[in-house]
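In: coords please:
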Amino acid sequence: MCEDLENLDDLHMIFKLVRGIILLNSPSIFDKIFSDELILDIIGALEYDPEVAKVQKHRIFLKDHVVFKEAIPIKNISVVSRIHQTYRIGYLKDVILPRILDDATLASLNTMIHTNNAAVISLLKDDACFIQDLFSRMRSPNISMELKRELVLFLHEFCTLSKSLPLVQQLRLFRDLSGEGVFEIVSDVLQSQDRKIVSAGTDIVILFLNQDPNLLRSYIVQQEGNSLLGLLVKGMVTDFGEQMHCQFLEILRILMDSFTMSGAHRDVIIEIFYERHLDYLVDVIASSCPSRSATRTSPNSAVVGGNTEEHRIKPEILLNVCELLCFCVVHHPYRINIYFNTTWYFLSRMNILFAMLSSLTC
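Out: Okay, here's the model as predicted:
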């Protein structure tokens, strides 16, 4: 009624009352005022801040401009309700009241968001049909690039939000996703030309490695052709931009960290890397070193195959390759010693490595 009559004095008073109610920092009050029935009314009352000259149109923004886009249909009404509530609480916290909230109230709102995220992930992970439908759609040969992008980003967010779960449930979820074939999905994603979903794919891999590296190691050991490991190695020397080569380096370091390996994985994963992929990394460095008679190239790039126009590898990528080789020397001294000693061009390669390290540190 006050809004219809444009009674600003009363609207300012209502703003102060609602602000005071929120600052009471009561979980039971939060449950009530942030319900689907009241949340928009609460946000509407907070549009009339007496310290702000213009009325803020938060409800119009939330109704007309915020679109809830489902990459895959969510049939559970409770999940959808919590997703909406979480977004609105975050909007209130970050946009409407950032300068008003005290630390205690801010912490309570963050806890509420965290709890909602955990509930959403828990409900979705327990829905076997939902997970199967998600992976089935991602494997479909007829999927459009736009839908594929949305599904990959959804999977990335799903895995990221799973950190809201207790550790035991996190591990169970990641094992279930591994069993459903998440690494096959990631292998396909890493071959995409879309940098954003490639970045999402590497983030998903890192989340799995931080949870349990042996899940990925088991997949690579059992995989015929070891294409995922090969994609990770190639990704490390591919210029995706945005420092993504550092993500690939981190993945390979965790994957081959001898201190976290156990059982059969310890020797097999290292053998696969040394037998099938180390040559490629050394060749990248070797082909990036110009001969003594070659003309000097741009200081901002290294050249592969002598072509200064088409096959450039950035120095920071080469430095990461050298860093990975140094990592191998520290963690697998016996194996890398065998590799170089059984390679007939050992001396030339070592000279190349030392030359490259010298040029990168100059």
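In: switch to C-alpha atoms for all contacts and neighbour counts from now on
Out: Noted.
In: all helices of the stretch 201-350 of the chain, in order?
Out: In the stretch 201-350 of the chain, the segments counted as helices under DSSP state H, counting those that start in this stretch are 213-222, 227-236, 244-255, 265-276, 278-288, 315-331, 333-341, 346-361.
In: out of the ones you listed, which comes closest to Leu23?
Out: When these are compared for distance to Leu23 using Cα to Cα, the nearest one is helix 244-255, at 41.6 Å.
In: And this one, please, so the two structures can be compared:
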Amino acid sequence: MPSQMTTNDLLFHASVDPGFLDETLIVWSESDTCDLALSFQDKTGCEDIWEKICQVQGRDPEQHPDYTGNYDELDDSDGMENGNQGYTNQRISNNTITLPPCELSRLQEIEMMLSNSFASAGAREKVAYAVENQDYIPKLCDIFHMCEDLENIEALRRLYQIARNLFMLNRNDILDVLLNDKYFRDIVGMLEYDPSQSERPKHREFLFEKAKFREVLPIKDEKLSQKIHKTFRVQYVQDVCLPAPSLFEENLLSALNSHIFFCRVDIVGMLLEEKQLMKELFEQLKDRNTDVERRKDLTMFLKEFFTFSASLQPNGPQGRDAFYKTLMQNDVLATIEPCIMSKDVQTRASTVELFVMMVEFNPQTVRDFLLQQGRTLSESKNDQLLLNRLIEHMLTDHDPELTSASSLAQVMRVLLDPDSMMSATNVKTERLEFLTFFYRRSMDTLCRALLKNTEGDHPNRG
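Out: The predicted model follows:
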């Protein structure tokens, strides 16, 4: 960068290694620790700037950097040598690349090649293809065992970077091998040697020894049980073992995200097919004699079930609509009242979350349930109405952040919104009927706290 003043002195000089990333980013490195990027809204703008950069540098815009970040001419017949990076005899043909032999002495080369492959989608694909073809992952696991036996910390830290980058190659075939029971424990072991951690986390000890699956309800389907175990472990890898991706790495874990997504879809579908399990779940939740701890476990199970359902498509035979309809057929709304009356704080909080999700799905169905309950209970039993139980909980919530109270207040607004009543499909309940029910049966409960602090027509300051 020359000075714009008359002296024309050189103000800044850096070795820049540019490259494409996903066709809308131009990335480059100015040092081992400084990565910069230009982001564009569309591919055309990115290509225009790329051509101008290459024009200034005197390079062909169609020629992409090799896997070391350099533009050295690649010779398909003789291979490529780069003494600075340590890559030797890397044979590159039209769409393939040969990785260095998977040996302890070559870990640095392997790590660098994987890291530099993220400069472009094409480079990443070639390296991923090579990892598959050269059967790399089993060999890396063998090296990992040897390094742990020798307590070779430097090599183990390189294996951490390699394992991390293997996930970020974002290829389903590689992910299947990484998550295979045969290699998964070793891969998790590699992820324990994060050089940025002052103390090595014991992921294997937690996952395979300490973490115990609590079977709230008997699951007879072995495939379902295995799917739940596997999903938990993969979710742990994503949330705990792998570092949070940077801005430019967010899309490099989409294969892992998709894997977890489809595992959840499978679990929801398999649970819905367990008719006896569903029957036991709702019968025990509705039973007022269910003890506090048992009700807590069942409520948490149902909440997790609802959370997993967010992975479902809106429509279809296994969509969210079918999921909620199945739960409504099992009288899921009848479980809310006994659960909101629980002495356990966590049970009550989870119940509020469940109720919010039900209202978000179909407020009209909830209104119909509340009206039907009002028809079966006389006005002398207003305190037993679910709507009044929820209002009472909203007014007496002891959470300093009022999380449940705020959620319930929002739900009440939705239920009482006349516009949502008119726009609802297949309306069974007239707007006037529900509003009349609310003002006659629940308004007193809502205003009770105000009335207690009022003398005559004035607030009681005492």
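In: Could you tell me the TM-score of the two chains?
Out: The TM-score (TM-score structural alignment, normalised by the length of the first structure) is 0.74; 297 aligned residues with a Cα RMSD of 2.5 Å.
In: on that earlier part again, nearest approach to Ala107 of the first structure belongs to which of the helices of the stretch 201-350 of the first structure?
Out: helix 244-255 (31.3 Å).
In: Just list what the closest one packs against, helices and strands only.
Out: helix 195-211, helix 213-222, helix 227-236, helix 315-331 (3 or more Cα pairs under 8 Å, 6 or more residues apart in numbering; DSSP states H and E).
In: Give the aligned range of the second one in the second structure.
Out: Structural correspondence for helix 213-222 of the first structure: residues 363-372 of the second structure, per TM-score structural alignment.
In: same check, this time on stretch 36-48 of the first structure
Out: With TM-score structural alignment as the criterion, stretch 36-48 of the first structure aligns to 181-193.
In: List of residues touching the matching stretch?
Out: Contacts with stretch 181-193 of the second structure, where a contact means Cα atoms under 8 Å, 6 or more residues apart in numbering, come from 137-138, 141, 144, 153, 156-157, 159-160, 163-164, 177-178, 200-204, 237, 241-242.
In: what's the mean deviation for the strand or helix carrying Arg294 of the second structure versus the first structure?
Out: Here Arg294 of the second structure, judged by DSSP states H and E, is contained in helix 292-309. In the superposition with the first structure, the average deviation recorded for helix 292-309 of the second structure is 1.1 Å (mean Cα distance after the TM-score superposition for the first structure).
In: Likewise for stretch 222-235 of the second structure?
Out: Averaged out, stretch 222-235 of the second structure is 2.4 Å away (mean Cα distance after the TM-score superposition for the first structure).
In: Going along the chain, name the helices of the stretch 201-350 of the second structure.
Out: 203-205, 222-236, 254-273, 275-286, 292-309, 320-329, 336-340, 345-361.
In: Would you mark the buried spots in the fourth one?
Out: Right, the one you point to is helix 275-286 of the second structure. Within helix 275-286 of the second structure, the residues that count as buried by 16 or more other Cα atoms under 10 Å are 277-278, 281-286.
In: Where in the first structure does that helix fall?
Out: Residue span in the first structure matched to helix 275-286 of the second structure, by TM-score structural alignment: 128-139.
In: In CSV, list the helices of the stretch 201-350 of the first structure along with distance to Leu153 of the first structure and mean neighbour count.
Out: Listed next are these as CSV, based on distance: least, Cα to Cα, whole Å; neighbours: other Cα atoms under 10 Å:
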stretch, distance to Leu153 of the first structure, mean neighbour count
helix 213-222, 20, 18
helix 227-236, 19, 20
helix 244-255, 17, 20
helix 265-276, 29, 16
helix 278-288, 30, 18
helix 315-331, 26, 17
helix 333-341, 38, 13
helix 346-361, 36, 14
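In: Need these in CSV (columns: distance to Glu180 of the first structure).
Out: Output for the helices of the stretch 201-350 of the first structure, formatted as CSV (distance: least, Cα to Cα, whole Å):
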stretch, distance to Glu180 of the first structure
helix 213-222, 12
helix 227-236, 16
helix 244-255, 21
helix 265-276, 21
helix 278-288, 30
helix 315-331, 31
helix 333-341, 34
helix 346-361, 42
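In: what's the closest of those to Lys63 of the first structure?
Out: helix 244-255 (36.4 Å).
In: What are the contacting residues of the match of helix 213-222 of the first structure?
Out: So stretch 363-372 of the second structure is contacted by 333, 358-359, 385-387, 414-415, 421, 424, 427-429, 434, 437 (Cα under 8 Å, 6+ apart).
In: closest to Lys230 of the second structure among the residues you listed?
Out: Of these, the one sitting nearest to Lys230 of the second structure (Cα to Cα) turns out to be Met358, at 28.3 Å.
In: ok, the counterpart of Phe437 of the second structure in the first structure - contacts?
Out: Superposed on the first structure with TM-score structural alignment, Phe437 of the second structure falls opposite Ile272. Contacts for Ile272 of the first structure (Cα under 8 Å, 6+ apart) come out as none.
In: now with 10 Å?
Out: Ile272 of the first structure makes contacts with 220-221, 225-226, 229-230, 278, as judged by Cα atoms under 10 Å, 6 or more residues apart in numbering.
In: now those as CSV including distance to Arg195 of the first structure?
Out: Shown next, in CSV, are those (distance: Cα to Cα, whole Å):
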residue, distance to Arg195 of the first structure
Ile220, 23
Val221, 27
Gly225, 25
Asn226, 22
Leu229, 19
Gly230, 18
Leu278, 25
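In: Keep only those that are still in contact in the second structure, please.
Out: Counting by both residues aligned by TM-score structural alignment, their matches' Cα atoms under 10 Å, those that remain in contact in the second structure are 220-221, 278.
In: just curious, which of those is nearest to Phe248 of the first structure?
Out: Leu278 (14.7 Å).
In: got the contact list for that closest one?
Out: 233, 272, 284, 325, 336, 339.
In: in the second structure, which of those residues remain in contact?
Out: The contacts of Leu278 of the first structure retained in the second structure, by both residues aligned by TM-score structural alignment, their matches' Cα under 10 Å: 233, 272.
In: With distance to Gln85 of the first structure added, can I get the contacts of Leu278 of the first structure in CSV?
Out: Shown next, in CSV, are the contacts of Leu278 of the first structure (distance: Cα to Cα, whole Å):
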residue, distance to Gln85 of the first structure
Val233, 42
Ile272, 48
Val284, 51
Leu325, 49
Ile336, 54
Tyr339, 57
